[in-house]
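Asks: take a look and give me a structure for this.
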Amino acid sequence: KEAKNHGDLLMINLKEHHKSLTDKTLLGMYWASQICRSQFYYKGDDDVWVNKWRLFDLIIKLNVRIESNIDLSSCWIGFVSSINHVPIRNKKSKYYVSYEDFNGERFPRFCSGFGYFMSRETASKVITSVPYVKKIPGIDDVYI
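Replies: Predicted coordinates:
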């Protein structure tokens, strides 16, 4: 009923599995940046608490900067790992990454997937790069 009345629910036909995380993240980012056309995009894990008042305050401050003609087209806010993490190669792990999916010995530094915030333009740039970057199933934060 919510989706029908308000058109604000994204329903996708994907198997509910950890390996689907990358595709779910990309579809949400596509929807927010291309269909919904929101000024900003927030992605957060469902088990992470967000201080909505601080987030609203941040959005207001960013909007003031936009109104002042400050370029936020590359805005991406989140926690970037300070080390290059090693992929988990244990097949029994939920976070297992095969050499076929990622053949490097260490991941590049990445913005942690527990939560990040970006401008619509940044989300669009990420979506535009998808055909050129091999997906890593289930490790969406590293891929993004």
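
Asks: please make it C-alpha for all contacts and neighbour counts, starting now.
Replies: Fine.

Asks: show me the contact partners of the longest helix seen in the chain.
Replies: Using DSSP state H to assign secondary structure, the helix with the most residues in the chain is helix 52-67. Helix 52-67 is contacted from outside by 71-72, using Cα atoms under 8 Å, 6 or more residues apart in numbering.

Asks: second input sequence below; structure requested for side-by-side comparison:
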Amino acid sequence: MFPLMIRNFQIGKSETVLEEPKPALRNKSIEKHQRLPYIYDYTINEPDKCKDGAPFLILLITAERWQKEARQAIRQTWGKEDLLPGVKTLRLFLLGKDNKWTDDANKSLVEESQAFHDIIQQDYLDTYRNLTTKVLNGLSWVATHCPGASYVMKTDSDMFIGTEYLINSLLKPDQPPRLNYFTGSLFINGRPIRNTDSKWYMSPEEYPENDYPLFCSGTGYVFSAGLAGKIVEVSPSVRWVYLEDVYVGLCLKKIGVQPVAPPKGTDFNIWRVQYTDCGYSRIVTSHGLSPGDIISQWNQMQRNKHTCVSTDEQKPSSK
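Replies: Just a heads-up that it's a prediction; the model follows:
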């Protein structure tokens, strides 16, 4: 499952650089993480994203190569890096590789990367059962290339994220960043699904225990950026499971950090939320949106959010 790392392709700010790995030239953080068997070399990287200063929030978005429309929708809406004046955010799409891609598909991805500088691609196969690999590699990138960030949010490409609400109401950039903080849609009594027809089936061989640890849904969770390196460091001693959110919960338990429910009123929704102008201006996540839905609902919310009075609007409902 974890092949040897063979090469290191990096996309710079102005050109594509292809070179063989040179371990002696890597800094200590990269060297340390690349000794782990499931931290892969980059085929596309943005190592200088934080050179102009550490961001307040990093958005780590899992995606696949073919989801170009979704990436573009996110760039135009909740993933804008200049969304809030004075609050530095950073957007990164996490991708693996597929040996069936054509040369034209790979060329298109390289061109997209050179245009937007927000794609991180590594040498693992991009499959659902490699989602834990994808997220761990993203956390390794944070720890290696942007350790001074305040917070990270991991989410998916079919999500609507209330970035402004998240930053102003939950993370609060005018206050000192919290340490060892982890929150999202909290699963308190999660249990492995033994039904083989389920997408989330977990065999007794993979996970023999009857209960999962505390964990937050992988649709969107937020955490202190300093936890990224701690999770990567402890990961070799944690039983590997393909459900990324459960695996991160296992790592947090190992390092003694307990995920917490978000404050009342900051909604992390694991299902799609029925759109209302004021409702969407006061949620963190809504799940299962198409690129067109993301753009249209974002634009409508921007037009009408300033007319909302929080005490008068009811919470949105899920469907």
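
Asks: ok, back up a step: following the longest helix of the first structure, which helix or strand shows up next?
Replies: Following helix 52-67 of the first structure in sequence order, the next helix or strand is strand 76-80 (DSSP states H and E).

Asks: that next one vs the second structure, average offset?
Replies: Mean deviation of strand 76-80 of the first structure from its aligned counterpart in the second structure after superposition (mean Cα distance after the TM-score superposition for the first structure): 1.7 Å.

Asks: can you list the buried residues in that strand?
Replies: Going by neighbour count (16 or more other Cα atoms under 10 Å), the buried part of strand 76-80 of the first structure is W76.

Asks: summarise which helices and strands the helix or strand following it is packed against.
Replies: Next helix or strand after strand 76-80 of the first structure toward the C-terminus (DSSP H and E): strand 111-119. The contact analysis (3 or more Cα pairs under 8 Å, 6 or more residues apart in numbering; DSSP states H and E) places strand 111-119 of the first structure against strand 40-44, strand 76-80, helix 140-143.

Asks: in the second structure, what stretch matches the last one?
Replies: Yep, that's helix 140-143 of the first structure we're talking about. Counting by TM-score structural alignment, helix 140-143 of the first structure falls onto residues 244-247 of the second structure.

Asks: check the mean deviation of that stretch from the first structure.
Replies: In the superposition with the first structure, the average deviation recorded for stretch 244-247 of the second structure is 0.7 Å (mean Cα distance after the TM-score superposition for the first structure).

Asks: what residues does that stretch touch?
Replies: Against stretch 244-247 of the second structure from outside (Cα under 8 Å, 6+ apart): 131-132, 135, 212-213, 215-218, 239-241.

Asks: quick one, helices of the stretch 201-319 of the second structure?
Replies: 227-234, 244-255, 277-280, 291-304 (DSSP state H, counting those that start in this stretch).

Asks: right, so of these, which gets closest to F116 of the second structure?
Replies: Ranking the helices of the stretch 201-319 of the second structure by proximity to F116 of the second structure (Cα to Cα) places helix 291-304 first, at 17.6 Å.

Asks: what range in the first structure does the closest one sit on?
Replies: The aligned range for helix 291-304 of the second structure is empty, by TM-score structural alignment.

Asks: who are the packing partners of that helix?
Replies: If you count contacts as 3+ Cα pairs under 8 Å, 6+ apart, helix 291-304 of the second structure packs onto helix 68-76, helix 277-280.

Asks: same thing but 6 Å
Replies: For helix 291-304 of the second structure, the elements it packs on are helix 68-76, judged by 3 or more Cα pairs under 6 Å, 6 or more residues apart in numbering; DSSP states H and E.

Asks: hang on, the earlier thing: let me have the contacts of stretch 244-247 of the second structure in a markdown table, adding distance to F93 of the second structure as columns.
Replies: Formatted as a markdown table, those follow (distance: Cα to Cα, whole Å):
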| residue | distance to F93 of the second structure |
| --- | --- |
| L131 | 13 |
| T132 | 15 |
| V135 | 11 |
| Y212 | 28 |
| P213 | 27 |
| F215 | 23 |
| C216 | 20 |
| S217 | 19 |
| G218 | 15 |
| R239 | 26 |
| W240 | 23 |
| V241 | 22 |
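
Asks: between those, which has the most around it?
Replies: F215 (30 neighbours; other Cα atoms under 10 Å).

Asks: what's the local residue count around S124 of the first structure?
Replies: 17.

Asks: pull the contacting residues for it.
Replies: When contacts are counted by Cα atoms under 6 Å, 6 or more residues apart in numbering, S124 of the first structure touches S33.

Asks: could you find the counterpart of it in the second structure?
Replies: Checking TM-score structural alignment: S124 of the first structure goes with G229.

Asks: how close does that match sit to S296 of the second structure?
Replies: Distance of G229 of the second structure to S296 of the second structure, computed by Cα to Cα, to the nearest Å: 37 Å.

Asks: for G96 of the second structure, same thing?
Replies: Taking Cα to Cα, one finds G96 of the second structure at 29 Å from S296 of the second structure.

Asks: quick one: which of these two has more around it?
Replies: Looking at G96 of the second structure and S296 with other Cα under 10 Å, you find the greater number of neighbours at G96, namely 25 against 12.

Asks: doesn't the more buried one lie inside a strand?
Replies: Yes: residue state for G96 of the second structure (DSSP: H, G, I helix; E, B strand; the rest coil) corresponds to a strand.
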